[in-house]
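Asks: Give me the fold of what follows.
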Amino acid sequence: MLRTARRLTQALADGPLVRAELRWPSVAGANLVGAQALETVSHGKHLLTRFDDGRTLHTHLRMEGTYQIRRTLPQPQRWPQHTVRVVLATSRWTCVGISLGMVDLVATTQESSVIGHLGPDLMADDVDVATAAANLRAQGDRAIGEVLLDQRVAAGIGTIYTAETLWLHRINPWLPASEVPDPENVMSTAAQIMRCSADAPSITATGDPRPGRGTHTYGRANQPCRRCGTPIREGRLGQPPSDRVTYWCPRCQAR
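Replies: Next comes the predicted model:
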């Protein structure tokens, strides 16, 4: 998400908006034409595009969403897809949000109304590891894998980095959060590998950029553990319909 924020910041810095479409019922009548985008920042999986008129566009990609950035054409390009939710264009670049899960327009001073419920952003330059760790400890008997996916505890960790972080620390995904021996270290590891991936996309969780070698456990069900050779297992964290996939080594990460 940090990479997306950086791309949007760069593309929209070219000048004021010459086209702005918000195809979302609650903000469909809003007019952003003429506003200058100052920056787009990420908080976990949320994106905040701030404008010079004191407003912020809040969007969330969820699982399927994406932003496409293309050259602005002399004749306005049509985006007929029913999945298009946002179109923001300067005279040079057009940014299109497709299959977005959230679209809000709020005063920049009121951004807390859309992200105030989230935990510390692990992708932040000054990440608050202490608060993230305290939030983790407060989860009691909840499975640590489920806790790491809870954006209210710490924002930004998804299924890939949950699985990878737990493997690095030899922690079983179903270990109660209260039994995790060093929450600060766990959160620091998650923040570090996520940040490295954002800063240099070629850097993987394993450090190996070759296809199929970028993770220790994620997506490797029934393949040998890179540490001990035991076949990696696949399971589900949480309760349906909001359960999430996870991967672990039954030997390295035994209960």
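Asks: make it CA atoms for all contacts and neighbour counts henceforth
Replies: Fine.
Asks: Number of residues surrounding the residue lying closest to residue 243 once chain neighbours are set aside?
Replies: The spatial neighbour of residue 243 that comes closest, neighbours along the chain excluded (C-alpha to C-alpha, 6 or more residues apart in numbering), is residue 237 at 5.3 Å. Per other C-alpha atoms under 10 Å, the neighbour tally for residue 237 reads 20.
Asks: I figured residue 237 hits residue 244, correct?
Replies: Yes: here residue 237 reaches residue 244: they are 5.1 Å apart, a contact under C-alpha atoms under 8 Å.
Asks: Tally up the residues packed near residue 216, please.
Replies: For residue 216, the neighbour count with other C-alpha under 10 Å is 26.
Asks: what helix or strand does it sit in?
Replies: Using DSSP states H and E, residue 216 falls within no helix or strand.
Asks: Also this sequence, please, to line up against the first:
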Amino acid sequence: MPEGDTVWRQARDLRAVLEGKKLVSSDFRVPAHATLDLSGQTVTSVESRGKHLLMYVGGLVIHSHLAMEGHWDSYPVHNGRSAKWRKPTFAARAVLTTDQAQVVGFSLGTLEVLPEALVGNAVGHLGPDLLGPGWDAEEALRRLLAEPERAIGLALLDQRNLAGIGNIYRNELCFLGRIHPASAVMGVPDLPRMAGLAKRLLEANHDRSQRSTTGGQARGEAASWVYGLAGKPCKRCGVLITHGTLADPAFTVRAARDIYWCPRCQAEPGAS
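Replies: From the prediction side, this is the model:
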């Protein structure tokens, strides 16, 4: 599942093959940009902002969001031809080709091309980026505390507060903080510590191909404390992990997201 660390790696890998390179062709397979041709333009930079990816080219910005299944793949080009794609052609939304590489955006949740001056329209709402050079812990806390009665599991997932946390990290952070995801922000015992831990977890994982929140190079069930482990014993106390969903009243059109917690380590709000 793409979260801030995944998008950070995508930006790093795309920089290696695109930054400073001239495009020999571009192919945008979405109606709004189907006629746009960026051939001859140079990619000046590639960067991530939370779970958003930005490519600057020819005074424009290619903005994408991976959503649940999106991914950018890179393929070497030899004698003008790219290596075979690893995913089906029908899933491609954008194809950018240089004389040495071809990058393909598959199943992107969002794909738009904006003038550089309007990039704020795409990412200006985001809170401090957990993996960005301008991380501001005080601003992140101010935003979280602006709605003290909101569920912490919703506040962490809201990219307007701090950018980069997805559903896996929010569940793991609540476990590590010994707080139920539905508990109010104002009930979190040490909110600054939780925000700091979020940053440390993403930083620890941004260079790993396999995410682990339990430490080291753990894989599979050993890599998570609670996420995806419903019915399994808690690694801390042995009580079986519970699964539920948590809807966000602020975004009624979005489906409720999965939450996982230990009933002993993370008492539900109102429980004695």
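Asks: need the contact list for the equivalent of the residue nearest to residue 243 of the first structure over in the second structure.
Replies: Aligning on TM-score structural alignment places residue 237 of the first structure opposite residue 246 in the second structure. Listed by C-alpha atoms under 8 Å, 6 or more residues apart in numbering, the contact set of residue 246 of the second structure reads 153-154, 182, 256-259.
Asks: Got a quick ChimeraX command for the buried subset of the residues you listed?
Replies: Selection of buried members from these for ChimeraX, criterion 16 or more other C-alpha atoms under 10 Å:
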select :153,154,182,259
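Asks: where do the strands sit along the stretch 1-150 of the second structure?
Replies: 25-28, 43-49, 52-57, 60-65, 71-78, 81-82, 92-97, 101-106, 110-115 (DSSP state E, counting those that start in this stretch).
Asks: of all these, which lies closest to residue 233 of the second structure?
Replies: strand 71-78 (33.1 Å; C-alpha to C-alpha).
Asks: neighbours of the nearest residue to residue 223 of the second structure once chain neighbours are set aside, just the number please.
Replies: Nearest residue to residue 223 of the second structure in three dimensions, chain neighbours excluded: residue 212, at 4.4 Å (C-alpha to C-alpha, 6+ apart). Each residue near residue 212 of the second structure was counted by other C-alpha under 10 Å, and the total is 21.
Asks: Doesn't residue 212 of the second structure lie inside a helix?
Replies: No: counting by DSSP: H, G, I helix; E, B strand; the rest coil, residue 212 of the second structure falls outside a helix, being coil.
Asks: Now do the contacts for the residue mapped onto it from the first structure.
Replies: With TM-score structural alignment as the criterion, residue 212 of the second structure lines up with residue 204 in the first structure. In this structure, residue 204 of the first structure makes contact with 197, 214-215, judged by C-alpha under 8 Å, 6+ apart.
Asks: returning to what we had before: reformat the strands of the stretch 1-150 of the second structure as CSV; add mean neighbour count and distance to residue 160 of the second structure.
Replies: Output for the strands of the stretch 1-150 of the second structure, formatted as CSV (neighbours: other C-alpha atoms under 10 Å; distance: least, C-alpha to C-alpha, whole Å):
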stretch, mean neighbour count, distance to residue 160 of the second structure
strand 25-28, 20, 29
strand 43-49, 21, 12
strand 52-57, 23, 13
strand 60-65, 21, 15
strand 71-78, 18, 23
strand 81-82, 16, 39
strand 92-97, 22, 27
strand 101-106, 22, 25
strand 110-115, 16, 17
